[in-house]
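Q: Model the structure of this input:
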Amino acid sequence: MALFEEKYLTIHHNEDVQCIHMQWTGFATTENYKYGMNTGLEKVKEKHVSKWLADMANMGAISPNDQKWTNEDWFPRLLEAGIRTAAVVMSKDVFNQLAVKKIGKDMTDNSYTMHFFDDLEEAKDWLKDFEPQNS
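A: Next comes the predicted model:
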């Protein structure tokens, strides 16, 4: 059952993996992107999970301003909420791929692990089995 559903995004709580699963389904305006990301963050807090699954296979480009907002505003709040691991299914859109890789590269928090996939099932399997290293 979906926790949130709009034409650009569906958010699920995947109980098998114990994660919030964000399934993007096209282009999201800045307003929709931020609303969707913030809603996902609220679901993390509600469900008390430490894992994040971002399925961006069908997502369009992410603007440079949205990339900056994600790194500077949203990611610190996500980490504060307890997320430590993310699996990202890469978009077919080359501009989205570049943006997501830049966002991942700009992350400097060592308590957070992000891994990229081309296949949703591989991403779920990895996330389900991943155990963070204690520092």
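Q: contacts, neighbours, all on C-alpha from now
A: Fine.
Q: What segments of this structure are strands?
A: Applying DSSP state E to the chain gives strands spanning 2-6, 9-14, 19-24, 51-55, 85-89, 113-117.
Q: Tell me which of these sits nearest to residue 107.
A: Set against residue 107 and scored by Cα to Cα, the strands of the chain come closest in strand 113-117, at 9.2 Å.
Q: Distance to residue 38 and mean neighbour count added to the strands of the chain, as JSON lines?
A: Converted to JSON lines, the strands of the chain look like this (distance: least, Cα to Cα, whole Å; neighbours: other Cα atoms under 10 Å):
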{"stretch": "strand 2-6", "distance to residue 38": "11", "mean neighbour count": "12"}
{"stretch": "strand 9-14", "distance to residue 38": "11", "mean neighbour count": "20"}
{"stretch": "strand 19-24", "distance to residue 38": "11", "mean neighbour count": "24"}
{"stretch": "strand 51-55", "distance to residue 38": "13", "mean neighbour count": "24"}
{"stretch": "strand 85-89", "distance to residue 38": "16", "mean neighbour count": "24"}
{"stretch": "strand 113-117", "distance to residue 38": "19", "mean neighbour count": "16"}
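Q: Here is the second sequence; please produce its structure so I can put it next to the first one:
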Amino acid sequence: MLYIDQPNLQIYYNQVLNCTIHTWKGYFLEEEYRRAMSHCLDLISKTGARNLILNVQAAKYEYWVEDSWTADMWFPALMQTDLQKFAIVVNESQLPSSNYYFYPFINDGLLVIRYFAWLEEAQDWISRKGL
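A: Next comes the predicted model:
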């Protein structure tokens, strides 16, 4: 189900993966970023998605301007959902050395965050049971 389709942003829900997929292309500005990330949360709530893929491979930015908003507003709201897996797709040069991050949910669940260099790898991980 396509939710947003714009030149620099696509957000859709993949029913088979029970996953919201959020793909950035090109440059993005502060207000665009906040609005898109809020739309992402809305779609997770509407669909009951248990998985999220954030694909920023084709995004262009010189520095991350929204760290505080993401940490203080968006991520706590994300933690209130029933999300279980969160895949972040970045350029291979941006992969962190530690690839798994675990965050406890407010409702005593667990959110697993993992980085990938390819969208297909992220989708494969989302499709598998377990971590």
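Q: Switch the strands of structure 1 over to JSON lines; also include distance to residue 95 of structure 1.
A: Written out in JSON lines, the entries for the strands of structure 1 read as follows (distance: least, Cα to Cα, whole Å):
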{"stretch": "strand 2-6", "distance to residue 95 of structure 1": "22"}
{"stretch": "strand 9-14", "distance to residue 95 of structure 1": "18"}
{"stretch": "strand 19-24", "distance to residue 95 of structure 1": "15"}
{"stretch": "strand 51-55", "distance to residue 95 of structure 1": "15"}
{"stretch": "strand 85-89", "distance to residue 95 of structure 1": "14"}
{"stretch": "strand 113-117", "distance to residue 95 of structure 1": "15"}
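Q: Determine the longest helix present in structure 1.
A: Using DSSP state H to define each element, structure 1 has its longest helix at helix 30-47.
Q: ok, residue 19 of structure 2 to residue 53 of structure 2 distance?
A: Remark: distance between residue 19 of structure 2 and residue 53 of structure 2 (Cα to Cα, to the nearest Å) = 7 Å.
Q: ditto for residue 71 of structure 2
A: Relative to residue 53 of structure 2, residue 71 of structure 2 is positioned 18 Å away (criterion: Cα to Cα).
Q: and the residue most central in space within structure 1, what is it in contact with?
A: In structure 1, the centroid-proximal residue (Cα atoms, centre = their mean) is residue 54; its distance is 3.7 Å. Residue 54 of structure 1 makes contact with 21-24, 86-89, according to Cα atoms under 8 Å, 6 or more residues apart in numbering.
Q: Could I get those in a markdown table, plus columns for distance to residue 2 of structure 1?
A: As requested, the contacts of residue 54 of structure 1 are arranged in a markdown table below (distance: Cα to Cα, whole Å):
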| residue | distance to residue 2 of structure 1 |
| --- | --- |
| 21 | 10 |
| 22 | 10 |
| 23 | 10 |
| 24 | 13 |
| 86 | 19 |
| 87 | 19 |
| 88 | 19 |
| 89 | 19 |
